[in-house]
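Participant: Sequence plus predicted model, see below.
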Amino acid sequence: MENYWFLDEQAQSLGYNYFKSDQRVLVRVNVPCKYLGPLVLKAFSNHPKFWDVITLEDDPRVPQLLWDEYENLDWKNILSGQVIANSYCVRKGLSRKAQLSMFLSKYIRKHPNCALSKAVPPTIVVDLWDAFDSSLAELGISFRNRLESCLWEVKLLFEDKSKQAKYIMKPSASNKGAEVNVFDTYEKFKGIISEWTDIREWVVQSYVERPLLLKKRKFHVRVYVVAVSSLQVYVYQNVLLLTSLDPYNPSDTDNKLSHITNTFQQQDHPNFVEADCVLLLEDMESILSNDRNIPLSEAKSIISKMMKDIGVITGEVFDAYKGEFSVFQPLPNCFEVYGVDFLIDEDFQVWLLEVNPGPDFKQTGKRLQPVIQTLVNGMVSIVTDTFFSKPAASYPSFERMNDGILHSMAEADSALVRMNECLETVLKECLIEGTGTESDFVAKTKNAMDTATELSKQLAACLEAEKHKRGHDKVKLKLLQKGFINSMKQLQEAQRIYARRHEAVIEYDLIKTACISTDDLKKAKEERDMALEIAEDAVQVNKAVVAVGKLVQEQTATITQIK
């Protein structure tokens, strides 16, 4: 456990055991929002034989579950695994737009063919801390020069005067569409930066130039995602479509009401009509049919594919934070709902915009409040089953994502079988006589090798988690551990054979395509081996020098002491 968590209290929470009892379970509900609060209470009332709800602050009973604002939660008991809570403690990697961009970029570099690689607009993180650093001012560096040094990446975007492009800028830590601006000149960007001097970090993204329009308005898709324990991800299928207030005008970047689709920014405008700006997914079918003359059957297929893409992208977003515990810690005794925003372009490609912990549900409005009630009902059912019973195979209106986590020994058994099958595939291809092209070899083996490696990580995590559960089957766990150890030995052998075979295939490709002769290849390998020997000798020499230096220091100290 010490390999995964940074605080002792968090390590203790990994040992959290699901509460199983015939007694009723206490939940303390304190939701200040008048829109959401009654919905939460009603959702718990749907389980009258299971839950007792505490709403009074002076109630002496100790709850097993807390549903409260983030700032009010009892984090000491949550981190020690004593109580379940409706929020993760550390999730700034998702909520801060700059960190979201950095960690998704890191994931994309590792998985260049993932869905996220085509779903995240090109992004620049603008860090202004140096511009306002007083120590640099003391060195005689002017504010103007300090600011320019922070903005150089954005300035480069406008060096080619022949290209006309728009960008959207957002403060890294803001929400509800605050201070979001569209700009098409460096001067406008710099002016906005200079106006908001209290904001130290921005993200600048390429503007999606051809957004799909509904009734001539730009819109974004709001998807609610429920993350449970560490980590199951459920995507709520009743999504919202939030439109701009004014018709879309790409040439007028100063009219925010034409470009910004956040309802919070529109609600006080005299022209705001909730029914026009807050729509449901099913509304999209008829609008596509009317606006673009698309048959209803085709519109349904488009929406179905869009939801599938959204599910895959969402799964990869959470997958990107595996092991990134400094910015996202999915504690096993916590759960949380996120508002994830997407944009759709005219080619029906899905673009990820941002992830919002603690979304503002009241922006949904009264007309569609039943949609949020269904969401909260589903959350309570998922939480009830996950922490106090057994998760169901499915939940109405929710789609469970492939979270890459093995939740039971039965799932681990199946994963071990798949891992061994993948290793057999790799070894079979590696041991075939003859040499094909590198592309053929990679096509036949890489996916199986990557899958086996990923399954080994999932199995290791599952075995660690099962070991800390009370009442686990020790015999089954021991057999599973034994099988896993044997498979890991096979994986190591397969990796060694795979590397040698891959090298041989590359050499054959080079010789066959006359890129290099056999003699030159042999000579290059000899030079490489010689360089490795020299490097190894250098390491040994360096160790000897360090040892001699240490001995000299000791002898010098001894002589000094004698004197």
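Facilitator: The structure has been received and is ready for your questions. Residues are numbered from 1 along each chain as shown.
Participant: going forward, measure contacts between C-alpha atoms and count neighbours the same way
Facilitator: Fine.
Participant: what's the spacing between residue 386 and residue 415?
Facilitator: 21 Å (CA to CA, to the nearest Å).
Participant: Make sure I have this right: residue 523 is in a strand.
Facilitator: No. Secondary structure of residue 523 (DSSP: H, G, I helix; E, B strand; the rest coil): helix, not part of a strand.
Participant: Now do the helices in the stretch 1-150 of the chain.
Facilitator: Listed in chain order, the helices of the stretch 1-150 of the chain (DSSP state H, counting those that start in this stretch) span 8-14, 37-45, 75-79, 92-95, 97-110, 134-138, 143-150.
Participant: Got another one to weigh against that:
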Amino acid sequence: MAAPDSNTTDNKIYALINYEDPYVQPLILAALQKRLPESSYKIITSVSQLPSPSSPLLQWVQYESIDFDHLLSNPSTTLSNAYIIRKALIRKHYLSTTIANWITKYPDSVLKRHVKPSVEFEVDYAEFLDDALVEAWELKEAWGRNESQEDEKKKEWWILKPGMSERGQGIRLFSSEEELVGIFEEWDPESDDEDEEEEDADARSDAGGGIGSTGERKAEKEEGNGIITSQLRHFIAQPYIHPPLLLSPPSPTPTPSSPSPLRKFHIRTYILATSALQVYIYRPMLALFAARPYVPPWDDVLQTDRDEAMRAHLTNTCLQESGDREGSVGLFWSLPDSLPAQPDLGSVKLESKPDWKDKVFEQIKSTTGATFEAAARGMSIHFQPLPNSFEIFGLDFMVGIEPNGQLNTYLLEVNAFPDFRQTGEELSGMIEGLFEGVVNRGVLPFFGVEAKGGEREDGMVKVLDIDLGRR
């Protein structure tokens, strides 16, 4: 860890805190107030307010607002809340490559068990899908097996994810080539005139052509179903996790004649990566539930009303209406110790043990550490941790049920600048605790400041500590 330059006359930390989010901003300020001695720092509103370029500076702002020139010019005195380059983690198609390369090099890696293999492809329009899937052998083999399978329940289902989308946008389910083609036809432009219009816009854009750069017009056209088509060009397809572990949401609304319906959920885990490179998991975690009771992917509703059916499969609360969001977010460690009977397991018997959450957490820890190491060592061009930076990531995990009845936890994705508002007002104390842990582990050591009130338990669990040789 670096320390403030000894030639600096002013050792006060100048803190530029502007997260541009009314939910997050006061929680960051409260965490600083709790952990930093009052005399050790001063809030500023601009880098221009520094007494000198070498004055100790903490930048905790949105990524686009970070003064990276100042950060790189003052590596021993300036700390920022984001790494410059981290595509190897936060872009789904890059993450897929990161993990595939790591497993090839280390076949015994835990990632082989806890990340579904992916098929990557690029496509602009549905008419080019055949060309894009020329080498998608896994998909074609699955489709072939499905054609000879009369039992719908035994067909292999896949989940399609746009590589650069956020908040669950553009996610679809499919089990055949026809269904995949139908998905892309939904996103195709409506007319040749629109094609020409978009090509003209592309020519004036730095982003490139096709779906990946058609701009705000298409985003507005598709806004109703949560798809931003300007982000749809790179895709991954993965085997769908079925059956997932199903539980009742935190605030169910059962009817007098029936028990609480079981729903699909995922676990949101907050991760602190600091310097080059230590990684911590924040032990308090969230359980985010789908808006509707679970139905299997082969249910008829997926064919008749795709948007409604996906509400049972998508657990990202950003896509839910305000009424659906109520009761959809809870604390992972408050989930029941004993698991309810699960549907669609056939002859499989679920192993329900009181310590199932501890086992899931152990899997999350090992998978997280391996993922960040794979990105740092195997994709160093696309993930470059800096000694004078830290960053909070949101990792999403889903618990599936294996054929032997045991639980297995899968990494879904890695999010930069996660949406903390999903936590809600009632659980905002959890996020403030996260920020206190970030200050303890990411801020105080860099500036060489002792924590206000001394050391205390902060819920941060270290899962990776490697030296990448960056100073």
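Facilitator: Received the coordinates, thanks. Just so it is clear, the structure is predicted and the values come from calculations on it, not from any experiment.
Participant: Residue 227 of the first structure and residue 332 touch, don't they?
Facilitator: No. With contact defined as CA atoms under 8 Å, residue 227 of the first structure and residue 332 do not form a contacting pair (10.6 Å).
Participant: These two: which has the busier surroundings?
Facilitator: More crowded of residue 227 of the first structure and residue 332, by other CA atoms under 10 Å: residue 227, with 26 against 23.
Participant: mind checking which helix or strand that one is in?
Facilitator: For residue 227 of the first structure, the element it lies in under DSSP states H and E is strand 217-228.
Participant: Could you give the residue range in the second structure aligned to that strand?
Facilitator: Taken onto the second structure by TM-score structural alignment, strand 217-228 of the first structure occupies residues 263-274 there.
Participant: Same check on stretch 64-80 of the first structure?
Facilitator: With TM-score structural alignment as the criterion, stretch 64-80 of the first structure aligns to 57-73.
Participant: Straight-line length of the matching stretch, end to end?
Facilitator: Note: stretch 57-73 of the second structure ends 12 Å apart using CA to CA.
Participant: And the contacts of that stretch?
Facilitator: Stretch 57-73 of the second structure is contacted from outside by 13-20, 53, 77-82, 84, 388, using CA atoms under 8 Å, 6 or more residues apart in numbering.
Participant: Helix, strand, or coil at residue 208 of the first structure?
Facilitator: Applying three-state DSSP: residue 208 of the first structure is coil.
Participant: What residue in the second structure is paired with it?
Facilitator: So residue 208 of the first structure corresponds to residue 241, using TM-score structural alignment.
Participant: my guess is that match meets residue 400, correct?
Facilitator: Yes. Between residue 241 of the second structure and residue 400 there is a contact at 6.2 Å, judged by CA under 8 Å.
Participant: how about stretch 168-183 of the first structure: buried residues?
Facilitator: Within stretch 168-183 of the first structure, the residues that count as buried by 16 or more other CA atoms under 10 Å are 168-175, 180-183.
Participant: Between the helices of the stretch 1-150 of the first structure, which one is closest to residue 372 of the first structure.
Facilitator: Set against residue 372 of the first structure and scored by CA to CA, the helices of the stretch 1-150 of the first structure come closest in helix 37-45, at 7.8 Å.
Participant: Would you pull up how far the closest one lies from the middle of the chain?
Facilitator: 29 Å (CA atoms, centre = their mean, to the nearest Å).
Participant: what's the mean distance for that helix versus the second structure?
Facilitator: Its matched residues in the second structure lie on average 0.9 Å from helix 37-45 of the first structure after superposition (mean CA distance after the TM-score superposition for the first structure).
Participant: okay, and that helix goes to which residues in the second structure?
Facilitator: Under TM-score structural alignment, the match for helix 37-45 of the first structure is residues 25-33.
Participant: Touching that stretch from outside, list them.
Facilitator: Against stretch 25-33 of the second structure from outside (CA under 8 Å, 6+ apart): 17-19, 431-433, 435-436, 439.
Participant: go with 7 Å
Facilitator: With contact meaning CA atoms under 7 Å, 6 or more residues apart in numbering, stretch 25-33 of the second structure is reached by 18-19, 432, 435-436, 439.
Participant: try stretch 174-188 of the second structure
Facilitator: 125-126, 143, 156-159.
Participant: How about stretch 47-65 of the first structure, which residues are buried there?
Facilitator: In stretch 47-65 of the first structure, counting by 16+ other CA under 10 Å, buried: 50-54, 63, 65.
Participant: Just send the residues you listed back as JSON lines, with distance to residue 283 of the first structure too.
Facilitator: As requested, the buried residues of stretch 47-65 of the first structure are arranged in JSON lines below (distance: CA to CA, whole Å):
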{"residue": "50", "distance to residue 283 of the first structure": "37"}
{"residue": "51", "distance to residue 283 of the first structure": "36"}
{"residue": "52", "distance to residue 283 of the first structure": "39"}
{"residue": "53", "distance to residue 283 of the first structure": "37"}
{"residue": "54", "distance to residue 283 of the first structure": "39"}
{"residue": "63", "distance to residue 283 of the first structure": "42"}
{"residue": "65", "distance to residue 283 of the first structure": "37"}
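Participant: Which members of those occur in strands, if any?
Facilitator: Cross-referencing those against strands under DSSP state E gives 51-54, 65.
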